[in-house]
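1. Make a model of this:
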Amino acid sequence: MYFEVQELGKIAIKSTIQNDHLVSYTNAFTSGLFLSVGILHILPESNETLIEFVDYPIAFLIAIFGFSLLLFVEKVLFRNIEDNSCSQELQQLDHQGKHQVIILENSEHQHTDKLINSFKHDQNSLKPYLLSITIGLHAIFEGIAIGVTTKTSDTLALGLTLMSHKWAEGWALGIAFRQSNIQKDRQIKFIICAAFLSPIGIFLGMLISNQSILIIGIVQSITAGSFIYIASTELIVEEFNKIQNQTFQYILYLLGIILMSLIVYFE
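-> Next comes the predicted model:
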């Protein structure tokens, strides 16, 4: 997983090719895998653990909190940071009186285009940092899910599921950095840091697995919620809002669900 993110991120930064279709197909397939992992695999296991302590479906409630935590961080906290940045840029342009350029005559349209392109360029510099944090949160929770597993079959199933998705994360991160005005050396450093987060999450999960069964059950519920969140809000919504190839993407989505369902069944 480390090398997938690192190498694909570097390739994306240096490459002039942008294969969006391949990434979309992978995300569609992975969305089915993630949804099945969260609902069919991790959540029932955590519920079986926690039901011994509380006569209430507490595992499902904790999973909702895990889902809500990522929802808050990505869609509320980071969105406010991004919106505030945009607002500050616009206020600065307005303060300098440059907004008047947009309504000037045709002779000054070239200056207007330069101003707009400069503004977009600044915004592209913020995007990869926010994306790095978002992918980092996902990577840590995903790694913890592997780390707390006790069966070899569970570890292999989760590992293969995540490996089918990690290269796409590295590619997306590399593309975001490539479109920014950040120095290449700093781009590579951020890619390497993002790649390290999955192994760090696995290590944290291994530490947690040495604790009480109650803690393991709670962590499993949180990771189940995070898997459901990644599948539903990050992958499914993003990919199926695109107009092209929806039928093929849906087939890949179903194949992901079927594959993980078979793994759980034979397990």
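2. C-alpha only now, for contacts and for neighbours.
-> OK.
3. chain center to the strand or helix carrying Q91: distance?
-> Using DSSP states H and E, Q91 sits in helix 78-95. Its chain's C-alpha centre and that of helix 78-95 lie 24 Å apart, by Cα atoms, centre = their mean, to the nearest Å.
4. Show the secondary-structure elements that it is packed against.
-> Packing partners of helix 78-95 (3 or more Cα pairs under 8 Å, 6 or more residues apart in numbering; DSSP states H and E): helix 109-147.
5. Name the residues of the helix it packs on that are buried.
-> For helix 109-147, the neighbour count (16 or more other Cα atoms under 10 Å) marks 112, 115, 122-132, 134-147 as buried.
6. and if you look at stretch 12-23?
-> Buried positions in stretch 12-23, judged by neighbour count with 16+ other Cα under 10 Å: 12-13, 23.
7. ok, the closest residue to L70 other than its chain neighbours - contacts?
-> Nearest non-adjacent residue to L70, counting by Cα to Cα, 6 or more residues apart in numbering: S226, 6.8 Å away. Counting by Cα atoms under 8 Å, 6 or more residues apart in numbering, S226 makes contact with 38, 63, 66-67, 70, 138, 141.
8. please redo it, this time with the cut-off set to 10 Å
-> Applying Cα atoms under 10 Å, 6 or more residues apart in numbering, we find S226 in contact with 34-35, 38, 63-71, 137-138, 141-142, 145, 220, 232.
9. Emit the ChimeraX select command for whichever of those are buried.
-> In ChimeraX, a selection of the buried entries from the contacts of S226 looks like this (16+ other Cα under 10 Å):
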select :34,35,38,63,64,65,66,67,68,70,71,137,138,141,142,145,220,232
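10. among the contacts of S226, which are in helices?
-> Mapping the contacts of S226 onto helices (DSSP state H) picks out 34-35, 63-71, 137-138, 141-142, 145, 220.
11. What distance do you get for the residue nearest to L70 to V54?
-> Per Cα to Cα, to the nearest Å, S226 is found 22 Å from V54.
12. Tell me how many other residues crowd S261.
-> Neighbourhood size, S261 [other Cα atoms under 10 Å]: 18.
13. Buried residues in the strand or helix carrying G9, which are they?
-> If you go by DSSP H and E, G9 is part of helix 2-14. With burial defined by 16+ other Cα under 10 Å, the residues of helix 2-14 counted as buried are 2, 4-13.
14. chain center to it, what's the gap?
-> That offset, for helix 2-14, works out to 16 Å (Cα atoms, centre = their mean).
15. residues in contact with V264?
-> 36-37, 40-41, 153-154, 157, 258 are the contacts of V264 under Cα under 10 Å, 6+ apart.
16. and of the buried residues of stretch 12-23, the nearest to F177?
-> Taking Cα to Cα as the measure, F177 lies nearest I13 of the buried residues of stretch 12-23, at 6.7 Å.
17. The structure of the following sequence is requested for comparison with the preceding one:
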Amino acid sequence: MEPLLGVKIGCLFALLVLTLICGLIPICFKWFQTDRATGRHRRILSLLGCTSAGVFLGAGFMHMTAEALEGIESEIQKFVIQNRTKSKGNSSDDADSSNVEYPYGELIISLGFFFVFFLESLVLQCCPGAAGRSTVEEQEWGMAPGLELHSHGPLPSPSQSPLRALILLLSLSFHSVFEGLAVGLQLTVAATVQLCLAVLAHKGLVVFGVGLRLVKIGTGSCWAILSILSLALMSPLGLALGLVVFQGDSEGGKGLAQAVLEGVAAGTFLYVTFLEILPRELAGPEGPLAKWGCVAAGFAFMAFIALWA
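-> Just a heads-up that it's a prediction; the model follows:
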């Protein structure tokens, strides 16, 4: 038990340090600031942003959504089996089997998506001026009014970006807690190290993308550093919780509640990815095929990591 505990403590510090380093790199180095970039430097940052968008897309589909669907399905099956054994009814088998076949996981993820959609719609309803897009922003992204037809659609308004950045951080925080919890609940050293390496491999890229996103939307340095620090603490927090409840399996609906929360977090993450990150990165006149290649490369890397995650 002592070697396993030592490995888990080492994983805790590795998750904390790597997340901090990867998240603070775009914030602390002026090279990543798009407002000071011109020419080739700006194009490189644009392609780097597209790669991070692909990473977000891969993390949303290959990790968060996949894990949420698997967790919700397994927990619902456990719940149905427990009800069958308790009631021992002879006429409820058909109803139970049809309930299991219903796409509950997809429904919960969609509820997370629509929750953020409703939240932003409520903000825009209460603040109608937030829907506008300034000409300064169009010029910043190289989009003259006459070239608007060649873009991929209007960019999200500046007032929505902080809200979406907050939602992005919250959804990733939920997911990070559950990742750390999974590492903390492993029973062997080999399984702990394998899962921790898989988490580290995609966590570093995702947090780097978060830092880059905070820089692009103009978040102040203090708030950006505080956001990365809070995000970095989530996986170690989950791992510590896993150590505390090492022997405790999902009892009394606790596992189902965790799976539902992870599903809602996946839905919110997908909303921000498709309506904030991808539109901003794909907007702009330079290199559509190069941008597609960067997005595809980021997604492919996350799909490759999913073989071990």
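18. could I get the contacts of V264 of structure 1 as TSV with neighbour count, distance to G170 of structure 1 and secondary structure?
-> Listed next are the contacts of V264 of structure 1 as TSV, based on neighbours: other Cα atoms under 10 Å; distance: Cα to Cα, whole Å; DSSP: H, G, I helix; E, B strand; the rest coil:
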residue	neighbour count	distance to G170 of structure 1	secondary structure
S36	24	23	helix
V37	25	21	helix
L40	17	27	helix
H41	21	26	helix
S153	13	26	helix
D154	19	24	helix
A157	17	21	helix
I258	15	26	helix
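19. how about JSON lines for the residues you listed, with distance to I200 of structure 1 added?
-> Shown next, in JSON lines, are the contacts of V264 of structure 1 (distance: Cα to Cα, whole Å):
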{"residue": "S36", "distance to I200 of structure 1": "24"}
{"residue": "V37", "distance to I200 of structure 1": "21"}
{"residue": "L40", "distance to I200 of structure 1": "25"}
{"residue": "H41", "distance to I200 of structure 1": "22"}
{"residue": "S153", "distance to I200 of structure 1": "21"}
{"residue": "D154", "distance to I200 of structure 1": "19"}
{"residue": "A157", "distance to I200 of structure 1": "19"}
{"residue": "I258", "distance to I200 of structure 1": "30"}
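20. Out of these, which comes closest to I202 of structure 1?
-> Closest approach between these and I202 of structure 1, by Cα to Cα: D154, at 13.4 Å.
21. was I right about that closest one contacting E267?
-> Yes: with contact defined as Cα atoms under 10 Å, D154 of structure 1 reaches E267; the gap is 8.4 Å.
22. Which helix or strand contains the alignment partner in structure 2 of I51 of structure 1?
-> Applying TM-score structural alignment, one finds that I51 of structure 1 aligns to E73 in structure 2. Counting by DSSP H and E, the element that carries E73 of structure 2 is helix 66-87.
23. And that helix, what does it pack against?
-> helix 93-101, helix 104-126, helix 160-184, helix 254-272 (3 or more Cα pairs under 10 Å, 6 or more residues apart in numbering; DSSP states H and E).
24. and the last one with helix 160-184, angle?
-> For the pair helix 254-272 of structure 2 and helix 160-184, the angle between their directions (axes from the mean of the first three to the mean of the last three Cα atoms, to 10 degrees) equals 150 degrees.
25. can you check the second one too?
-> Orientation note: helix 104-126 of structure 2 sits at an angle of 150 degrees relative to helix 160-184 (the same axes, to 10 degrees).
26. And the next helix or strand past helix 104-126 of structure 2?
-> Scanning forward in sequence from helix 104-126 of structure 2 by DSSP H and E, the next helix or strand is helix 135-140.
27. so where is that following helix in structure 1?
-> Going by TM-score structural alignment: helix 135-140 of structure 2 matches no residues.
28. Show me which residues of that helix are buried.
-> Applying 16+ other Cα under 10 Å to helix 135-140 of structure 2 flags E138 as buried.
29. Could you do stretch 148-163 of structure 1 as well?
-> Here stretch 148-163 of structure 1 shows 148-149, 154-155, 157-159, 161-162 as buried, counting by 16+ other Cα under 10 Å.
30. Which of the helices and strands packed on helix 66-87 of structure 2 sits closest to R36 of structure 2?
-> helix 160-184 (20.0 Å).
31. Specify the angle between the closest one and helix 66-87 in degrees.
-> Using the same axes, to 10 degrees: helix 160-184 of structure 2 against helix 66-87 is 60 degrees.
32. element containing A172 of structure 1?
-> Secondary structure from DSSP H and E places A172 of structure 1 in helix 152-178.
33. What is that helix packed up against?
-> Partner elements for helix 152-178 of structure 1 (3+ Cα pairs under 10 Å, 6+ apart): helix 2-14, helix 20-36, helix 109-147, helix 184-209, helix 246-266.
34. tell me the angle it makes with helix 20-36.
-> In terms of direction (the same axes, to 10 degrees), helix 152-178 of structure 1 departs from helix 20-36 by 140 degrees.
35. what's the distance between helix 152-178 of structure 1 and the middle of its chain?
-> With Cα atoms, centre = their mean, you get 10 Å for helix 152-178 of structure 1.
36. and L170 of structure 2, what pairs with it in structure 1?
-> Per TM-score structural alignment, L170 of structure 2 is aligned with I140.
37. Likewise for G284 of structure 2?
-> By TM-score structural alignment, G284 of structure 2 lines up with K242.
38. Make sure that match is actually in contact with S24.
-> Yes: in this structure, K242 of structure 1 is within contact of S24 by Cα under 10 Å, at 9.3 Å.
39. between those two, which one's more packed in?
-> Neighbour comparison, K242 of structure 1 and S24: the larger count goes to S24, with 20 against 10 (by other Cα under 10 Å).
40. mind listing what that one touches?
-> So S24 of structure 1 contacts 30, 168, 235, 238-240, 242, 245-246, 249 (Cα under 10 Å, 6+ apart).
41. Report the buried members of those.
-> Buried, going by 16+ other Cα under 10 Å: 30, 168, 235, 239-240, 246, 249, out of those.
42. Between which two of these is the distance greatest?
-> Farthest-apart pair in the buried ones among the contacts of S24 of structure 1 is A168 and Q246; separation 18.6 Å (Cα to Cα).
43. could the contacts of S24 of structure 1 go into JSON lines alongside distance to N84 of structure 1?
-> Formatted as JSON lines, these follow (distance: Cα to Cα, whole Å):
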{"residue": "T30", "distance to N84 of structure 1": "33"}
{"residue": "A168", "distance to N84 of structure 1": "29"}
{"residue": "L235", "distance to N84 of structure 1": "26"}
{"residue": "E238", "distance to N84 of structure 1": "24"}
{"residue": "E239", "distance to N84 of structure 1": "27"}
{"residue": "F240", "distance to N84 of structure 1": "29"}
{"residue": "K242", "distance to N84 of structure 1": "28"}
{"residue": "N245", "distance to N84 of structure 1": "35"}
{"residue": "Q246", "distance to N84 of structure 1": "34"}
{"residue": "Q249", "distance to N84 of structure 1": "35"}
